[in-house]
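[1] return atomic coordinates for the entry below.
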Amino acid sequence: MQDRANKNTFTFEMIDRLTEAFAEAGARQDVRAVVLTGYDSYFSSGGTQEGLRDLFEGRYRFTDKDLYSVALNCPLPVVAAMQGHGIGGGFVLGLFADLAVLARQSIYTANFMKYGFTPGMGATLVLPEKLGPALAQEMMLGAGNYRGEELQRRGAPFPVLPRESVLPHALELAASLAEKPRQSLVALKRHLSASLRARLPAFIEQELELHEQTFHQPEVRERIEALFGR
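    You can find the predicted model right below:
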């Protein structure tokens, strides 16, 4: 992902291109693993300010474009090389990968409640699943920023490396995966992700219901205008 002008936020072009790239990779018989990464100090910055305004106005729901599950639903194993900041939905996007590598100095945050609305994109499922319930609840309720090195101290079960080492390590992991037969990788990925895939639709419905309760408050619009990008 490299949309420098928008710092890898979820523009419609980014969503469409990323969805297309995953579909192409999953369909190719000569591909056995996928590495998802960003550029420089950005992995993914989550929703755009315009997108948050559309959610507030009810013109858009995060399920209208299914970006959140592209890594989960990819038939091949996906390694998220989160070398840069993972913000809100951008962090969630990486956590839905099968394997993840974080950077010590980068920021990771589930900052939905910073703007006054409840988490979406399957965050309420995948954060507790990957980080443990206590840390996940703290991240979602408090909406704070966490450096990779702090998440490592708090028990995050991922390699946490200097930023310049994240992508090389992820490529090594992918190369190791690619040594295995493709059919076996697909079968094991399907089995290992089955529980998460089965539970996700119910969590998405619950998150949409919570958005109906929390997104349309005047204070939320004020926060979107005042706090976005800070």
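[2] please count neighbours and contacts with C-alpha atoms only from this point.
    Noted.
[3] now the residue nearest the centre of the chain, nearest residue through space, not along the chain?
    Taking C-alpha atoms, centre = their mean, the centroid of the chain lies closest to Leu93, which sits 1.5 Å from it. Distance criterion C-alpha to C-alpha, 6 or more residues apart in numbering; nearest residue to Leu93, sequence neighbours excluded, is Tyr68 at 5.5 Å.
[4] residues in contact with the one you found?
    Gly89, Val92, Leu93, Phe96, Met121, Gly122 (C-alpha atoms under 8 Å, 6 or more residues apart in numbering).
[5] distance check, it against Glu129.
    With distances taken as C-alpha to C-alpha, to the nearest Å, Tyr68 is found 15 Å from Glu129.
[6] so how far is the biggest helix by length in the chain off the chain centroid?
    Using DSSP state H, we find that the single longest helix of the chain is helix 194-214. How far helix 194-214 lies from its chain's middle: 15 Å, per C-alpha atoms, centre = their mean, to the nearest Å.
[7] and this one, so I can compare the two:
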Amino acid sequence: MSYHVVELREIEPGIVQLTMQDRTFKNAFSDNLISELASAFEEVSRNTSFKVVILTGYDSYFCSGGTQDGILSIANGKARFTDFNVYALPLECDIPVIAAMQGHSIGGGFVFGMFADFVVMSLESVYTTNFMRYGFTPGMGATYIVPKKLGISLGTELLLSAGNYRGGELLKRGVPFPVVPRNEVLKYALQTARLVTDMPRVSLVTLKQHLVADMKKELNAVVDKELVMHEKTFQQEEVKNRIITLYGK
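    Sure thing, here's the model as predicted:
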């Protein structure tokens, strides 16, 4: 398959790297990025020689979350975040996924990374769940996965405050992931991937299915509740105005 904003490359035997590189939208969830990520993960699932995925971005961007048009479509009742289940692709992947979050990870982009099995952050990058900055409640499973991965206290703070946190600050706050200089993120992820490829693929798939089984069940119920909250919070005129005036600032 031909890819334009996602690069799929086997960098070592059994290790496939998916690089998001939609420079036009700074790796926001454009139509192209969504469709190519879905296709890339499908290709990964079909190739039984792959044992681990490294998911990363380009330069200083990992993933920027929803596009302005995409968020406004939800506000206008024309779409829901469940229309494209891109956020849970790492969770649904048969083999382990390492999110090498070398760059800024914003809103749904941060949530996307949290659904990976391993996470590596950079000291310099900004990490934020900024949904509430626009006045609407979080979606994409954020209210489930962020507290689960970061802990109740820090996860709740990120969701409610919608603040920007540098990786270095999160490291001091005890985030349970390795946080290294940006130029070392991929190196760290590759070292982890090499450990994983030493295992039999059948065993890797079997163990991952076991580890994420409860998460998948719990996530479905949370997503239903997030959709109910969206029905209420996206209807505010203030929310639409915030999306128009604050997006990208």
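[8] map the residue nearest to the centre of the first structure across to the second structure for me.
    Aligned counterpart of Leu93 of the first structure in the second structure: Phe112 (TM-score structural alignment).
[9] where's that match, which helix or strand?
    Using DSSP states H and E, Phe112 of the second structure falls within helix 108-114.
[10] from the contact counts, what lies against that helix?
    Where contact means 3 or more C-alpha pairs under 8 Å, 6 or more residues apart in numbering; DSSP states H and E, helix 108-114 of the second structure is packed against strand 61-63, strand 97-101, helix 142-150.
[11] and of these, who's closest to Val179 of the second structure?
    strand 97-101 (9.5 Å; C-alpha to C-alpha).
[12] so the closest one aligns onto which residues of the first structure?
    Strand 97-101 of the second structure covers residues 78-82 of the first structure once aligned (TM-score structural alignment).
[13] compared with the second structure, how much does the matching stretch deviate?
    Following the fit onto the second structure, the mean deviation recorded for stretch 78-82 of the first structure is 0.1 Å by mean C-alpha distance after the TM-score superposition for the first structure.
[14] about what we covered before: please tell me which residues of the second structure the longest helix of the first structure aligns onto.
    By TM-score structural alignment, helix 194-214 of the first structure lines up with residues 213-233 in the second structure.
[15] quick one: the strands in the second structure?
    Ranges of strands in the second structure, per DSSP state E, are 6-12, 15-20, 52-56, 61-63, 97-101, 104-106, 118-122, 126-128, 165-166, 179-180.
[16] what packs against the last one?
    Read it as strand 179-180 of the second structure. Applying 3+ C-alpha pairs under 8 Å, 6+ apart, we find strand 179-180 of the second structure packed against strand 118-122, helix 167-172.
[17] tell me which of those sits most buried.
    strand 118-122 (a mean of 25; mean count of other C-alpha atoms under 10 Å).
[18] what's the average distance of it to the first structure?
    So strand 118-122 of the second structure averages 0.2 Å relative to the first structure (mean C-alpha distance after the TM-score superposition for the first structure).
[19] returning to what we had before: redo the strands of the second structure as JSON lines? Include distance to Ile34 of the second structure.
    Shown next, in JSON lines, are the strands of the second structure (distance: least, C-alpha to C-alpha, whole Å):
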{"stretch": "strand 6-12", "distance to Ile34 of the second structure": "10"}
{"stretch": "strand 15-20", "distance to Ile34 of the second structure": "10"}
{"stretch": "strand 52-56", "distance to Ile34 of the second structure": "14"}
{"stretch": "strand 61-63", "distance to Ile34 of the second structure": "11"}
{"stretch": "strand 97-101", "distance to Ile34 of the second structure": "17"}
{"stretch": "strand 104-106", "distance to Ile34 of the second structure": "16"}
{"stretch": "strand 118-122", "distance to Ile34 of the second structure": "21"}
{"stretch": "strand 126-128", "distance to Ile34 of the second structure": "20"}
{"stretch": "strand 165-166", "distance to Ile34 of the second structure": "26"}
{"stretch": "strand 179-180", "distance to Ile34 of the second structure": "27"}
